[in-house]
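Student: I would like the atomic coordinates for the input below:
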Amino acid sequence: MYTKESWTCIFLIICGMQSVCHCCDWIRHHYGLLSAEYLSLLDQMGGDITEQEAPVFFPESLYRRIELAEIKTRILTFHYEDKDRFRNETIYQITKLFDGNMKAVTWDKKKLDDFLNILECQFENLKSCVSPAKKPARRLKRYFKKLNRKVLRKMNYSAQAWELIGKETKHHLQRLDIF
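Tutor: Model prediction:
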């Protein structure tokens, strides 16, 4: 029977296989596996689940717009790449949030490292699936900058701030998983 560490290694090996298969195939066959793994790790990292709400409104309209674009794809010739670009940009912005001062974090460090490694793997693979021509959604970038400023910096990178970031991160990753 495999341990969690073995499964993490297996998933990271799958990430390295991106050059073997076409990126769209990678999304169909591997994105969900890694997504399930980092959502599981996020739950296992520990820490209190906060009831506090973030002082920055969740960008619900951006997610709805991408979901509507998916419906249009079936009717018109809307490009799937927009959805993949949105996924990639969201994961990139999440990884940037976790670059901050994490001294006060109460999470399991090993699980946190695994979580961040898998997130980075998702980002790298999704990045190879989208053309760099289009600029990322400015509203999404602004949302994450506000989250950084109004939660992490304003709360001095406290354990409570990181719990709030963890809650928001989970919400984003779950929404991305629905796509």
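
Student: could you use CA atoms for every contact and neighbour count after this?
Tutor: Will do.

Student: what packs against the helix or strand that contains R139?
Tutor: Element membership for R139, per DSSP states H and E: helix 138-147. Counting by 3 or more C-alpha pairs under 8 Å, 6 or more residues apart in numbering; DSSP states H and E, the packing neighbours recorded for helix 138-147 are helix 81-97.

Student: which elements pack onto the helix it packs on?
Tutor: Here helix 81-97 is seen to pack against helix 60-75, helix 109-127, helix 138-147, helix 159-178 when contacts are counted using 3+ C-alpha pairs under 8 Å, 6+ apart.

Student: one more, please, to line up against the first structure:
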Amino acid sequence: MDHKFRQHSASSLVLIDMMVNNSTNGTEDAAEENTVAFPDHLYNQASKASAEDKLAFAVQVLKEVCVLFEEDSSSSSWEESTVENFLNVVNKQADELQSCIGSHGHKKKNTKLHMYFKRLSNHILKKMGHSAEAWELIRRETKDHLMRADMLVSSLLTSN
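Tutor: Modelled structure (predicted):
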């Protein structure tokens, strides 16, 4: 798990950095009026959870990111192949972490985390018409999630 997770995590961060929107003028204004508070409290709760629950939380974050990025991103300035590679890496990461949880790891989803990602979709993407600015906000938010999920899983790797 150690080697593969770190490799996939690094790849996903490189790919999401490649997707940065070059035409970011106007994004700052958009960011102020269209925000969804980052769920720090959910990550704090997860960081105090059991190893299995930490993994389950990280898997859910990765799966929610994939669902978000499967929405219409045609107005973003991203290369389609980069988005596909990003989704492949994140899906692979989620699947491989899921396999570490075991058969009894099919707990119900964290509803608050799911609702947070729904709000990202509804209050940013849909409200802003899936615009390039909306996707840039989502990209930045997603990068934060990838880094937090990485820290969560890495805490398990270093404690062994």
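
Student: for whatever residue of the second structure lines up with L173 of the first structure, give its distance to R6 of the second structure.
Tutor: Under the alignment (TM-score structural alignment), L173 of the first structure maps onto L146 of the second structure. As defined by C-alpha to C-alpha, to the nearest Å, L146 of the second structure lies at a distance of 11 Å from R6 of the second structure.

Student: same check on S77 of the second structure?
Tutor: 28 Å.

Student: ok, H104 of the second structure next?
Tutor: For H104 of the second structure relative to R6 of the second structure (C-alpha to C-alpha), the value is 25 Å.

Student: which of these two has more residues huddled nearby?
Tutor: More crowded of H104 of the second structure and R6, by other C-alpha atoms under 10 Å: R6, with 16 against 7.

Student: what's the matching residue for the more buried one over in the first structure?
Tutor: Structural correspondence for R6 of the second structure with respect to the first structure (TM-score structural alignment): G32.

Student: helix or strand for that match, which one?
Tutor: Using DSSP H and E, the secondary-structure element containing G32 of the first structure is helix 32-44.

Student: distance from that helix to the second structure after superposition?
Tutor: Superposing on the second structure places helix 32-44 of the first structure at an average distance of 0.7 Å from its equivalents, by mean C-alpha distance after the TM-score superposition for the first structure.

Student: that helix: which residues count as buried?
Tutor: 34-35, 37-39, 41-42 (16 or more other C-alpha atoms under 10 Å).

Student: one step back: for burial, what's the neighbour tally of the nearest residue to the match of R6 of the second structure once chain neighbours are set aside?
Tutor: Residue nearest to G32 of the first structure in three dimensions, not counting chain neighbours: D177, with 7.2 Å by C-alpha to C-alpha, 6 or more residues apart in numbering. Residues lying near D177 of the first structure (other C-alpha under 10 Å) number 14.

Student: what's the answer for D114 of the first structure, then?
Tutor: In terms of burial, D114 of the first structure registers 21 neighbours under the definition other C-alpha under 10 Å.

Student: tell me how far it lies from R64 of the first structure.
Tutor: Applying C-alpha to C-alpha, one obtains 30 Å for the distance of D114 of the first structure from R64 of the first structure.

Student: which SS class is P136 of the first structure?
Tutor: Look at P136 of the first structure: counting by DSSP: H, G, I helix; E, B strand; the rest coil, its state is coil.

Student: map it onto the second structure.
Tutor: In the second structure, the position corresponding to P136 of the first structure is occupied by K109, as judged by TM-score structural alignment.

Student: now C15 of the first structure: which helix or strand?
Tutor: Using DSSP H and E, the secondary-structure element containing C15 of the first structure is helix 4-16.

Student: residues in contact with whichever helix or strand comes after that helix?
Tutor: Elements were assigned by DSSP H and E; along the chain past helix 4-16 of the first structure, the next helix or strand is helix 23-26. Contacts to helix 23-26 of the first structure, defined as C-alpha atoms under 8 Å, 6 or more residues apart in numbering, come from residues 18, 125-126, 128-129.
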